[in-house]
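Chemist: Curious how this folds, go ahead:
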Amino acid sequence: MQKPIGIFDSGIGGTSIWREINTLLPNENTIYLADSINAPYGEQAPEKIIEFCIKNTELLIQKGCKLIVVACNTATTNAIDILREKYDIPFIGIEPAIKPAAINSKTNSVGILATKGTLSSSLFAKTSEEFAWNVQITEQVGTGLVTLIETGKLYSDEMTNLLHNYLNPMLDKNIDYLVLGCSHYPYLIPQIKEILGPEVTIIDSGLAVAKQTKTIAEKYNLLNKSKSIQNNQFYTNSDVSIIEHILKDLKEFIQISHLNF
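Modeler: Have a look, this model is predicted:
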């Protein structure tokens, strides 16, 4: 089926998920929505998050998407159950990979860097209780990180200072795994590695989401069997230069446009 896979996030962070999906499913057409004017979702009230997710979903359905990836931890934990009840289309969500970190930790100490909306959600609490009850979890709200990424300040002094403030206390607690609970955060991995060193394993959910997208597409017979040239559309309701910069290595293969939504 040549219809596109729809992907949305509260901004450009979900492009890290898109990269994994594009690598695993190179024949698929995609439409990506960057709802940057409302980023970060993690600082929004739950009812607003649900409102944004419904808006994004309906736009992707209007554009003919065959399944939708909610490439945002906060949106998944707060809204995906509602979306699945409301719309007759498959949804794939993303949530922090607490389970593999807890199972594999040798120090029994795991850190999680996420948004307030994710860490305060009932889904995160349920997952932590089920899989990490015997492990010390150090939770840290990454206040300010998404905003800096969205405004093109990925390698700023302010970013460096925030990361040290958030991660150094985790090192003091002898973590050996850090779980990234926001789709924006994979773009911070090089800087995080410099702070944490080689003894700490960093886990994000991108590859797992891509694998689940493939599984669901196969289950519902939605895979694109065509060999036609791939069409990848990216829409942002904010400054296009930010998403252009983050995807500059792919500019020959994608189209980026501003869209009011």
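Chemist: okay, CA-based contacts and neighbour counts for the rest of this
Modeler: Noted.
Chemist: What are the neighbouring residues in contact with the residue most central in space within the chain?
Modeler: Nearest residue to the geometric centre of the chain (CA atoms, centre = their mean): residue 183, 2.5 Å. Under the criterion of CA atoms under 8 Å, 6 or more residues apart in numbering, the contact list for residue 183 reads 13, 14, 15, 16, 17, 71, 72, 73, 204, 206.
Chemist: Against residue 8, how distant is residue 1?
Modeler: 20 Å (CA to CA, to the nearest Å).
Chemist: With neighbour numbers in mind, choose between these two.
Modeler: residue 8 (28 against 13; other CA atoms under 10 Å).
Chemist: got the contact list for that one?
Modeler: 14, 32, 33, 34, 35, 56, 68, 69, 70, 71, 72.
Chemist: Adding secondary structure, neighbour count and distance to residue 44, write those out as a markdown table.
Modeler: Shown next, in a markdown table, are these (DSSP: H, G, I helix; E, B strand; the rest coil; neighbours: other CA atoms under 10 Å; distance: CA to CA, whole Å):
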| residue | secondary structure | neighbour count | distance to residue 44 |
| --- | --- | --- | --- |
| 14 | coil | 26 | 18 |
| 32 | strand | 27 | 21 |
| 33 | strand | 27 | 18 |
| 34 | strand | 27 | 16 |
| 35 | coil | 25 | 13 |
| 56 | helix | 24 | 16 |
| 68 | strand | 24 | 22 |
| 69 | strand | 27 | 20 |
| 70 | strand | 29 | 16 |
| 71 | coil | 33 | 17 |
| 72 | coil | 27 | 13 |
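Chemist: Next, the second sequence, to be compared with the first:
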Amino acid sequence: MDKSTAPIGLFDSGIGGTSIWKEIHNLLPNEDTIYLADSKNAPYGQKSKEEIIELSFKNTEYLLEQNSKIIVVACNTATTNAIKELRAKYDVPFIGIEPAIKPAAFNTKTKTIGILATKGTLSSELFYKTVSSLEGINVIEQVGYNLVKLIEEGKLGSPEIKELLEEYLNPMIEANIDHLVLGCSHYPYLVPQIREILPESVKIIDSGEAVAKQTKAILEKNNLLNTNSHKNKNAFYTNADTTVLKSILNNEYEVLNKDF
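Modeler: Below you'll find the model as predicted:
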């Protein structure tokens, strides 16, 4: 059976993974997509590994019911805590999203880089292994407490977020970082506010473009790339209020409330 016309499935703990979806949509305009925002259970970053795995299974099973040909785990916390278990349990290609620590470490001139991520990502075994493999690089880790919660509440650009960002980023500036890695798919939406705080010389890195390229590569490898030229279908589901997800998509797409 030809599965090339089946949709790409994506899930995140909320609206943040739309930053990944946008990169995939731009690179692969022929592909249909299904996006799940598990906002009812956000943020994943404060949950136990076992809870994150269970939620990831739940989201995956819904996407497979919708005939997804590949699943993008558009959430750093879910990737770093559950990707191994997902690949072992389900017979479908998975694309994960990890903080882009290695490119930052490779390009740093000051030998000091910062990472802003969730507690779940920073405390994961996968993240620990990545950081441990770096030699001679000072990695300043900061948990972005409450940032996901405020983004999910529709408070982008708010004074509350600015205050938290200043608290989290100023010590990194004092330590002379020249790269800031965004280790949560929600955080690219904070770049305008982050840019106001960081010196111009500090490069901000997120994983969106790399994830889109990897998705394309895996689709090609598995002969799953949709080469049909058609108006693609993009479905968005949330198990919470639809307002914030609609606004982050500039009200261009219908968002359905669904208990998945």
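Chemist: overall similarity of the pair, as a TM-score.
Modeler: Once superposed, the chains reach a TM-score of 0.98 (TM-score structural alignment, normalised by the length of structure 2), with 257 aligned residues with a CA RMSD of 0.7 Å.
Chemist: Widest-spaced pair of the contacts of residue 8 of structure 1?
Modeler: Within the contacts of residue 8 of structure 1, two members stand farthest from each other by CA to CA: 35 and 68, at 14.8 Å.
Chemist: And the strands in structure 1?
Modeler: With DSSP state E as the criterion, structure 1 has strands at 5-9, 30-34, 67-70, 91-92, 109-114, 136-141, 177-181, 201-203, 232-236, 255-258.
Chemist: I'd like these as TSV, with distance to residue 130 of structure 1 appended.
Modeler: Formatted as TSV, the strands of structure 1 follow (distance: least, CA to CA, whole Å):
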stretch	distance to residue 130 of structure 1
strand 5-9	27
strand 30-34	32
strand 67-70	23
strand 91-92	21
strand 109-114	15
strand 136-141	13
strand 177-181	16
strand 201-203	19
strand 232-236	37
strand 255-258	41
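Chemist: For residue 187 of structure 1, which of these is the nearest?
Modeler: Comparing the strands of structure 1 under CA to CA, the one sitting nearest is strand 177-181, at 10.6 Å.
Chemist: okay, and that closest one goes to which residues in structure 2?
Modeler: Mapping strand 177-181 of structure 1 onto structure 2 (TM-score structural alignment) gives residues 179-183.
Chemist: what about the matching stretch, how far off from structure 1?
Modeler: Following the fit onto structure 1, the mean deviation recorded for stretch 179-183 of structure 2 is 0.3 Å by mean CA distance after the TM-score superposition for structure 1.
Chemist: Contacts only, for residue 127 of structure 2.
Modeler: Residue 127 of structure 2 neighbours (CA under 8 Å, 6+ apart): 80, 121.
Chemist: Over to residue 175 of structure 2?
Modeler: residue 112.
Chemist: how near is it to residue 140 of structure 2?
Modeler: For residue 175 of structure 2, the distance to residue 140 of structure 2 - CA to CA - is 8 Å.
Chemist: again, but for residue 246 of structure 2
Modeler: From residue 246 of structure 2 to residue 140 of structure 2 the distance is 34 Å (CA to CA).
Chemist: so where do the helices sit in the stretch 1-150 of structure 1?
Modeler: 15-24, 46-62, 73-86, 98-104, 116-119, 122-131, 145-150 (DSSP state H, counting those that start in this stretch).
Chemist: Kindly state which residue of structure 2 is aligned to residue 194 of structure 1.
Modeler: Match for residue 194 of structure 1 (TM-score structural alignment): residue 196.
Chemist: burial count for that match?
Modeler: 11.
Chemist: Then residue 205 of structure 1?
Modeler: Neighbour number of residue 205 of structure 1 under other CA under 10 Å is 23.
Chemist: same check, this time on residue 34 of structure 2
Modeler: 20.
Chemist: same deal with residue 212 of structure 1?
Modeler: Around residue 212 of structure 1 there are 16 residues (other CA under 10 Å).
Chemist: can I assume residue 204 of structure 2 is in contact with residue 180?
Modeler: Yes - in this structure, residue 204 of structure 2 is within contact of residue 180 by CA atoms under 8 Å, at 4.9 Å.
Chemist: What distance do you get for the corresponding residue of structure 1 for residue 89 of structure 2 to residue 79 of structure 1?
Modeler: Under the alignment (TM-score structural alignment), residue 89 of structure 2 pairs with residue 86 of structure 1. As defined by CA to CA, residue 86 of structure 1 lies at a distance of 11 Å from residue 79 of structure 1.
Chemist: Which one's more surrounded, those two?
Modeler: Between residue 86 of structure 1 and residue 79, counted using other CA under 10 Å, the more crowded position is residue 79 (21 against 10).
Chemist: Could you measure from the more buried one over to residue 28 of structure 1?
Modeler: 25 Å.
Chemist: Could you do residue 135 of structure 1 as well?
Modeler: As for residue 135 of structure 1, its distance to residue 28 of structure 1 is 39 Å (criterion: CA to CA).
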